[in-house]
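Student: the sequence and its predicted three-dimensional model are supplied below.
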Amino acid sequence: MSATTNVLFVCLGNICRSPMAEAVMRHLVKQEGLEEAIKVDSAGTGDWHLGHPPHEGTRKLLDHHGITYEGMTARQVNGGDFNGFDYIVCMDAKNLKDAKAVFQAASDRNGAEGDPAVFTFMELLPGHGISDVPDPYYSGNFEEVYELVEAGCKALLGRIRAEKNL
């Protein structure tokens, strides 16, 4: 992988959870002055919202916290993402399974040195007692998701700093 550390957040439609995580992580990275060292993106496993901006609930919450989402539009995860990212963080177990299927179909490397770390977001927050980030598209609870996303992104930034000596 390159000197730049690349992070990809993955959810179902790429309009609620993963763009929220992308925006929060970018905000934290900027606060730490690490914009040149860490790049952040997001994608969805589904194609329903391609080209759309983040969901209104996500936008309102990010606005409330003074976090920009400018220029962000939904895209679908693809096989090339496996080789382009160091950390691929999936919002739930189904997203993880679906993303791995896309990567497996596009790669025969399967466990080669230099492969990205692919895991669920809640692995960053083991003490929370849940395995998946709830989908606010269905629950409407964007605030709960924001609290998880903020805590998880802080944990991920700490992990990256430690693993990459930043």
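Tutor: Okay, I see it.
Student: CA only for contacts and neighbour counts going forward, please
Tutor: Fine.
Student: most distant residue from the centre of this structure?
Tutor: Most distant residue from the mean C-alpha position of the chain: residue 108, 23.9 Å away (C-alpha atoms, centre = their mean).
Student: from residue 82, how far out is it?
Tutor: 11 Å (C-alpha to C-alpha, to the nearest Å).
Student: show me where this protein has strands.
Tutor: 5-11, 38-44, 87-90, 117-120 (DSSP state E).
Student: out of the ones you listed, which is closest to residue 73?
Tutor: Closest approach to residue 73 among the strands of the chain is made by strand 38-44 (9.0 Å; C-alpha to C-alpha).
Student: quick one: the closest one to strand 5-11, angle?
Tutor: On the basis of axes from the mean of the first three to the mean of the last three C-alpha atoms, to 10 degrees, strand 38-44 is oriented at 20 degrees to strand 5-11.
Student: what's next to strand 38-44, contact-wise?
Tutor: 4-14, 18-19, 21-22, 25-26, 29, 74-77 (C-alpha atoms under 8 Å, 6 or more residues apart in numbering).
Student: select only the buried ones of the residues you listed in ChimeraX?
Tutor: With 16 or more other C-alpha atoms under 10 Å as the criterion, this ChimeraX line picks the buried residues out of the contacts of strand 38-44:
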select :5,6,7,8,9,10,11,12,13,14,18,19,21,22,25,26,29,74,75,76,77
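Student: how many neighbours does residue 158 have?
Tutor: Neighbour count of residue 158, defined by other C-alpha atoms under 10 Å: 13.
Student: against that first model, consider the following:
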Amino acid sequence: MIQVLFVCLGNICRSPMAEALFRHQVKQAGLAHVIAIDSAGTGDWHIGHPPHQGTRDILDKNQIDYKGMQARQVTSDDFVQFTYIVAMDESNVRNLAGFAPAPVAGEKRASIHKLLDFAPGRTNKDVPDPYYTGNFQEVYEMVEESCARLLAFIIEKEQLS
């Protein structure tokens, strides 16, 4: 099973949006039986909370299911459990380092990426946090495009076609 973890700061806006969108795209591609998706935050403020109302509104508008999603914090186990960890911005990437367990010889680790690395042509490689900006539509469009390209990357890399 290929496992993908989306990470942002609080796990209520960007990463659950990416989780829900990517799960929808994976299901549409007929790959839900081989790709599992989750999300987490580097902070612990919102553990157990549903996605932010702005995230829920934009997902509802686009008929993307987020049922049952609750915020959680990144753990050291995530680095071994997941195949790909996809962060929303450079700050998330730096914060992930604080959760990474000490290396173990021969242990396979998740590869870490930024989501907008999968959006060629974008000069800014950080997904802005709509918790602060309120720009949920703009973030949705970035995440949707990048998730589609991430899925194509995984299909090719993991030879799923």
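Tutor: Structure received. Values in this document were obtained by computation on a predicted structure and should not be read as measured data.
Student: could I get the TM-score for this pair?
Tutor: The TM-score (TM-score structural alignment, normalised by the length of structure 2) is 0.96; 160 aligned residues with a C-alpha RMSD of 1.2 Å.
Student: circling back: now check structure 2 for the residue matching the residue farthest from the centre of structure 1.
Tutor: The alignment partner of residue 108 of structure 1 in structure 2, by TM-score structural alignment, is residue 103.
Student: now residue 43 of structure 1
Tutor: Using TM-score structural alignment, residue 43 of structure 1 pairs with residue 40 in structure 2.
Student: how near is its match to residue 104 of structure 2?
Tutor: From residue 40 of structure 2 to residue 104 of structure 2 the distance is 23 Å (C-alpha to C-alpha).
Student: ok, these two, which is more surrounded?
Tutor: It is residue 40, of residue 40 of structure 2 and residue 104, that has more neighbours when counted by other C-alpha under 10 Å, with 27 against 8.
Student: state the distance from that one to residue 8 of structure 2.
Tutor: 7 Å.
Student: kindly report the same for residue 138 of structure 2.
Tutor: Computed as C-alpha to C-alpha, the residue 138 of structure 2 to residue 8 of structure 2 distance reads 16 Å.
Student: one more: residue 140 of structure 2?
Tutor: Counting by C-alpha to C-alpha - residue 140 of structure 2 and residue 8 of structure 2 are separated by 14 Å.
Student: repeat for residue 63 of structure 2
Tutor: Separation of residue 63 of structure 2 from residue 8 of structure 2 (C-alpha to C-alpha): 22 Å.
Student: where in structure 2 does stretch 123-130 of structure 1 fall?
Tutor: Going by TM-score structural alignment, stretch 123-130 of structure 1 lines up with residues 117-124 of structure 2.
Student: in the matching stretch, what's buried?
Tutor: By 16+ other C-alpha under 10 Å, the buried positions in stretch 117-124 of structure 2 come out as 117, 118, 119.
Student: which residues sit against stretch 128-138 of structure 2?
Tutor: 13, 14, 52, 54, 55, 58, 89, 139.
Student: okay, and which of those map to helices?
Tutor: Members of the contacts of stretch 128-138 of structure 2 lying in helices (criterion: DSSP state H): 14, 54, 55, 58, 139.
Student: which residue in structure 1 lines up with the first one?
Tutor: Looking back up the chat, that one is residue 14 of structure 2. So residue 14 of structure 2 corresponds to residue 17, using TM-score structural alignment.
Student: so how far is residue 165 of structure 1 from the nearest residue to that match once chain neighbours are set aside?
Tutor: Spatial nearest neighbour of residue 17 of structure 1, excluding adjacent residues (C-alpha to C-alpha, 6 or more residues apart in numbering): residue 11 at 6.2 Å. Distance of residue 11 of structure 1 to residue 165 of structure 1, computed by C-alpha to C-alpha: 28 Å.
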